[in-house]
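Undergrad: Okay, sequence plus prediction incoming.
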Amino acid sequence: MTDATDTTDTTDASGTGGAGGTGGATWVLVLNSGSSSVKYQLLDMAGERRLASGVVERIGEEGGVADHAEALRQASAELKERGLGLDSPALAAVGHRVVHGGTRFTEPTVVTDEVLAEIEKLVPLAPLHNPANITGIKVARELRPDLTQVAVFDTAFHSTIPEAAARYAIDTSVADRFGIRRYGFHGTSHAYVSAATAALLGRDPAQVNVIVLHLGNGASASAVRGGVCVDTSMGLTPLEGLVMGTRSGDIDPAVVFHLERVGGMSTDEIDTLLNKRSGLLGLCGANDMREIGRRMGEGDEAARLAFDVYVHRLRRYVGAFTAVLGRVDAIAFTAGVGENSAAVRVAALDGLEALGIHVDPVRNAVRGSGPRLISADGSPVAVAVVPTDEELAIARDTYALARA
């Protein structure tokens, strides 16, 4: 485990401010239980300050912890050693990132036995993630059964997209029977960044149209009209859409049939190929954009091709979502690649001047830690770099429900 932040202020550790249903407690623990790791952050919502953060990795692997339950107990013990234990009266609630909410969960939800059972029914839609999310909820409930536990769903922000964008053009009876539709992911990030972009522009989110480009190892785009998502690049699963670190993104569905019939590959082998051996990794053997940039500088043609395929897909989605929105006020880059790769940002928007998009090369090259504009003065479309903060967004939703 590693702890990244400690800004603890113990002057009000018992939580004495008026906090409605929380009895004055103001701390929120945010848990992100992934397939092989548990990330956590403890925040004091009285001033939205991070008290601690950390991660337990290599769950189920040699040298790591046995399972998610042990990982969460280890995180709890580490917090207690630092005087931030889960038994503290200052702790108001626990917020959980849950990847898939299906059509059932379209907003943050207080966890009950019934809610947990419904989340478990969604496991077939997210078999790698929802089981870990569920374990995190169960263990947290065991550790503090008296606390409000809140599930915040990756898919919720995208639940507003119209049926024309959500539906795939397949037999509707089959689609409805198996829950096949566009759900979208990274929703908490897209919601946070679209609102933060409007704030950067000094405008009401309800008056701003934003294209958000969340570019990490997983990558997705969304079209947000007046604070409401109207389209997104990921679909039934996080495989669809942009080129990612190890995922293919958009691909002709018949490729799967071809690989099965001609290549003799099994369903599991094709699944592994498209999710874990494709994207940047499949194109050039590296899924880290920094490494790809270094290799491009040395004249590596495979790295150059991977980069070009990556930004070509980005440019296509920017154009498509411009058409969907009709009017674009801002384009926001976020997450690891989006926040740190000036080369990706400028290449993705190169040639789109006719759409009112003009990147200032000097501003784009300047590194910074906060939200900033990189578009040229007078550009009709603002281009921004906006660091995402999914944990803070989850904490805000959790605290609001806990106080209700």
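TA: Looks like it arrived, so ask away. Being a predicted model, the structure only gives us computed values, none of them experimental. Residues are numbered from 1 along each chain as shown.
Undergrad: C-alpha from now on. contacts and neighbour counts both.
TA: OK.
Undergrad: now the helices for the stretch 101-250 of the chain?
TA: 113-121, 130-143, 163-166, 172-178, 187-200 (DSSP state H, counting those that start in this stretch).
Undergrad: contacting residues around the most centrally placed residue in the chain?
TA: Centroid-nearest residue in the chain, with CA atoms, centre = their mean: His186, separated by 3.1 Å. Residues near His186 by CA atoms under 8 Å, 6 or more residues apart in numbering: Asp154, Thr155, His214, Ser220.
Undergrad: same thing but 10 Å
TA: 99, 153-158, 214, 218-222, 232, 234, 238, 390 (CA atoms under 10 Å, 6 or more residues apart in numbering).
Undergrad: ok so, going back, of the helices of the stretch 101-250 of the chain, which is nearest Pro253?
TA: Pro253 lies closest, by CA to CA, to one member of the helices of the stretch 101-250 of the chain: helix 172-178, at 15.7 Å.
Undergrad: If we go by neighbour counts, what in the closest one is buried?
TA: Buried residues in helix 172-178, defined by neighbour count with 16 or more other CA atoms under 10 Å: none.
Undergrad: try stretch 42-54
TA: Result for stretch 42-54 [16+ other CA under 10 Å]: buried residues Leu42, Leu43, Asp44, Met45, Arg49, Arg50, Leu51, Ala52, Ser53, Gly54.
Undergrad: want to throw these into JSON lines with distance to Lys138 and secondary structure?
TA: Listed next are the buried residues of stretch 42-54 as JSON lines, based on distance: CA to CA, whole Å; DSSP: H, G, I helix; E, B strand; the rest coil:
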{"residue": "Leu42", "distance to Lys138": "18", "secondary structure": "strand"}
{"residue": "Leu43", "distance to Lys138": "21", "secondary structure": "strand"}
{"residue": "Asp44", "distance to Lys138": "23", "secondary structure": "strand"}
{"residue": "Met45", "distance to Lys138": "24", "secondary structure": "coil"}
{"residue": "Arg49", "distance to Lys138": "26", "secondary structure": "strand"}
{"residue": "Arg50", "distance to Lys138": "24", "secondary structure": "strand"}
{"residue": "Leu51", "distance to Lys138": "24", "secondary structure": "strand"}
{"residue": "Ala52", "distance to Lys138": "22", "secondary structure": "strand"}
{"residue": "Ser53", "distance to Lys138": "21", "secondary structure": "strand"}
{"residue": "Gly54", "distance to Lys138": "20", "secondary structure": "strand"}
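Undergrad: Which two among these are spaced furthest apart?
TA: Among the buried residues of stretch 42-54, Met45 and Gly54 lie farthest apart (CA to CA), at 18.1 Å.
Undergrad: quick one: the strands in the chain?
TA: Along the chain, the stretches classed as strands by DSSP state E are 2-5, 27-33, 38-44, 49-56, 91-98, 109-110, 148-153, 209-215, 219-225, 228-232, 330-334, 372-373, 382-385.
Undergrad: any chance of those strands in TSV, plus distance to Ala166?
TA: Listed next are those as TSV, based on distance: least, CA to CA, whole Å:
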stretch	distance to Ala166
strand 2-5	39
strand 27-33	26
strand 38-44	31
strand 49-56	34
strand 91-98	20
strand 109-110	23
strand 148-153	17
strand 209-215	18
strand 219-225	13
strand 228-232	8
strand 330-334	22
strand 372-373	32
strand 382-385	27
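Undergrad: what about versus this one:
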Amino acid sequence: MKILVLNTGSSSVKYRLFDDTATLAKGLVERIGEPGGDAADHEAAMQRVMAEVDLAGLDAVGHRVVHGGTEFAEATVIDDVLVATVERLVPLAPLHNPAALTGIAVARKLLPAVPQVAVFDTAFHQTIPPEGSTYAIDTALTDRWQIRRYGFHGTSHAYVARKTAELLGLPAATAKVITLHLGNGASACAVDGGRSVATSMGMSPLSGLVMGTRCGDIDPTVIFHLHRVAGLPIEEIERSLTRSAGMQGLTGDNDMRTVEHRWQQGDHAATLAIDLYCRRIKEYVGMYLAVLGGADAITFTAGIGEKSPEVRAHSLAGLTALGITIDDPRNTRNAQIISPDGAAVAVCVVPTDEELEIAGQVATVLSR
């Protein structure tokens, strides 16, 4: 099946063309609408993709959509009702859903005869039970304003958990895997038999692990204090916690490679940042071991998870009593399995492939 996967941002379109699992073409149209950019607008960007890529015989287009609320628990064929629902969910993802809607509108206009499918980052986490997705606040507020844990990076967690089970020769239907998606954005997920039962990101991608520019978990009183006592407007606080926090806020740099280098040189700020980053991961691993009642594997993925032996080792150090051990030579060479033979809990490194997962979900929907 020939499927074009589109990830539309506010100023970019990332694309990848598949024939079943084989990649036929991929690329990025960026700085859309900017002086000297690749395209004047999103329609021009899509026209450029169509000019550069052979779309003859295209079977479907798959669109990454960040937020599906509680309305979408799986990939869904796009129609006017779906578009209206995603538009209604814009307040839950004001930076991401509008861009996805633009990509959908342009692709439907330029490829009217080709089925279009939306694949939602949040859909995988719809299996989290109510006690894991509900916040302990006034239910009148919860119901009126759609406040709950939604979770994100769903396509990555789904793909990596399944690939971990395959790697270890475990039945996917029973495997218990803790997946750690560590990139500039980072999240943890507890996967039980292919179903998400807990995840670190919440109503937005701000909570949970420490990230490149996002704070992760903090006491909400920090926001009240900065507003009431420091006199900062809500917009400035939001901007600080999303764009100037995390590793950026702790060290002045959000590139983990640079922070690690400073850490190795004995830099105090970098040392604190790495210690905090890895401790938060360790805390979530412990919590998810409890939620799952034990795990078959802990799997690192995404840019930092796949490429940083130091972060992997530091995050799981001291957990030998829980059956979690890393084999240093395997870890250093980024082997797929970095735990010793016979370890009670396997520790793995599995590259993520969100575009391939999206294409797979599109093919599954259309085969029905």
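TA: Here it is on my side, so go on. Given the structure is predicted, the values throughout are model-derived calculations rather than measurements.
Undergrad: right, so of the strands of structure 1, which gets closest to Ser266 of structure 1?
TA: Here strand 219-225 is closest among these (CA to CA), at 26.3 Å.
Undergrad: in structure 2, what residues pair with the closest one?
TA: Counting by TM-score structural alignment, strand 219-225 of structure 1 pairs with residues 186-192 of structure 2.
Undergrad: ok, now stretch 304-319 of structure 1?
TA: Using TM-score structural alignment, stretch 304-319 of structure 1 corresponds to residues 271-286 of structure 2.
Undergrad: for that stretch, the distance to its chain's centre please.
TA: Taking CA atoms, centre = their mean, to the nearest Å, one finds stretch 271-286 of structure 2 lying 18 Å from the centre of the chain it belongs to.
Undergrad: how many other residues sit next to Met313 of structure 1?
TA: Actually, residue 313 of structure 1 is Arg. It isn't Met. Applying other CA atoms under 10 Å, we find 16 other residues in the vicinity of Arg313 of structure 1.
Undergrad: measure the residue nearest to it when sequence neighbours are not counted to Gly282 of structure 1 for me?
TA: Distance criterion CA to CA, 6 or more residues apart in numbering; nearest residue to Arg313 of structure 1, sequence neighbours excluded, is Leu242 at 6.0 Å. Applying CA to CA, to the nearest Å, the value for Leu242 of structure 1 to Gly282 of structure 1 is 14 Å.
Undergrad: try Val381 of structure 1
TA: Look at Val381 of structure 1 and Gly282 of structure 1: by CA to CA, they are 34 Å apart.
Undergrad: Looking only at neighbour counts, state which of those two leads.
TA: Val381 (21 against 18).
Undergrad: how near is the counterpart of that one in structure 2 to Val291 of structure 2?
TA: Aligned counterpart of Val381 of structure 1 in structure 2: Val345 (TM-score structural alignment). Going from Val345 of structure 2 to Val291 of structure 2 by CA to CA gives 15 Å.
Undergrad: Over to Trp145 of structure 2?
TA: Relative to Val291 of structure 2, and taking CA to CA, Trp145 of structure 2 is found at 28 Å.
Undergrad: ditto for Asp80 of structure 2
TA: 39 Å.
Undergrad: So if I had to pick from the two, which one is more boxed in?
TA: Shown here are Asp80 of structure 2 and Val291; by other CA under 10 Å, Val291 has more neighbours (16 against 8).
Undergrad: and the more buried one, what does it touch?
TA: Contacts of Val291 of structure 2 by CA under 10 Å, 6+ apart are Gly132, Ala190, Val191, Asp192, Val197, Ala198, Val285.
Undergrad: Any figure for the gap between it and Asp192 of structure 2?
TA: For Val291 of structure 2, the distance to Asp192 of structure 2 - CA to CA - is 10 Å.
Undergrad: so what sits against both of the two?
TA: Common contacts of Val291 of structure 2 and Asp192 (CA under 10 Å, 6+ apart): Ala198.
Undergrad: Of all the residues in the longest helix along structure 2, which ones are buried?
TA: In structure 2, with assignment by DSSP state H, the single longest helix is helix 268-292. For helix 268-292 of structure 2, the buried set under the neighbour-count rule, 16+ other CA under 10 Å, comprises 269-271, 273-274, 276-282, 284-285, 288-289, 291-292.
Undergrad: how much does it stray from structure 1?
TA: Once fitted to structure 1, helix 268-292 of structure 2 is off its aligned match by 0.7 Å on average (mean CA distance after the TM-score superposition for structure 1).
Undergrad: Now do the contacts for the aligned residue in structure 2 for Val193 of structure 1.
TA: Matched to structure 2 by TM-score structural alignment, Val193 of structure 1 sits across from Val160. Residues near Val160 of structure 2 by CA under 10 Å, 6+ apart: 154, 166, 177-181, 299-302, 349-354, 357.
Undergrad: What subset of the residues you listed is buried?
TA: The buried subset of the contacts of Val160 of structure 2 (16+ other CA under 10 Å) comprises 154, 177-181, 299-302, 349-352, 354, 357.
Undergrad: Of the strands of structure 1, which is nearest Leu72 of structure 1?
TA: The minimum distance between Leu72 of structure 1 and these falls on strand 38-44, with 7.1 Å, by CA to CA.
Undergrad: Just tell me the aligned range of the closest one in structure 2.
TA: Using TM-score structural alignment, strand 38-44 of structure 1 lines up with residues 13-19 of structure 2.
Undergrad: Run through who's touching that stretch.
TA: 1-8, 23-32, 42, 45-46, 49, 53-55, 58-59, 61-63, 99-100, 103, 355-356, 359-360.
Undergrad: Of those, grab the buried ones for ChimeraX.
TA: A single ChimeraX command is used to select the members of the contacts of stretch 13-19 of structure 2 judged buried by 16+ other CA under 10 Å:
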select :1,2,3,4,5,6,7,8,26,28,29,30,31,32,42,45,46,49,53,55,58,59,61,62,63,99,100,103,355,356,359,360
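Undergrad: Ser133 of structure 2 corresponds to which position in structure 1?
TA: Aligned partner of Ser133 of structure 2 by TM-score structural alignment: Ala166.
Undergrad: Arg367 of structure 1 corresponds to which position in structure 2?
TA: Checking TM-score structural alignment: Arg367 of structure 1 goes with Asn334.
Undergrad: thinking that match is in contact with Val347, fair?
TA: No. The criterion here is CA atoms under 10 Å, and Asn334 of structure 2 misses it with Val347 at 11.3 Å.
Undergrad: So which of those two has more stuff around it?
TA: Per other CA under 10 Å, whichever of Asn334 of structure 2 and Val347 has more neighbours is Val347, with 27 against 18.
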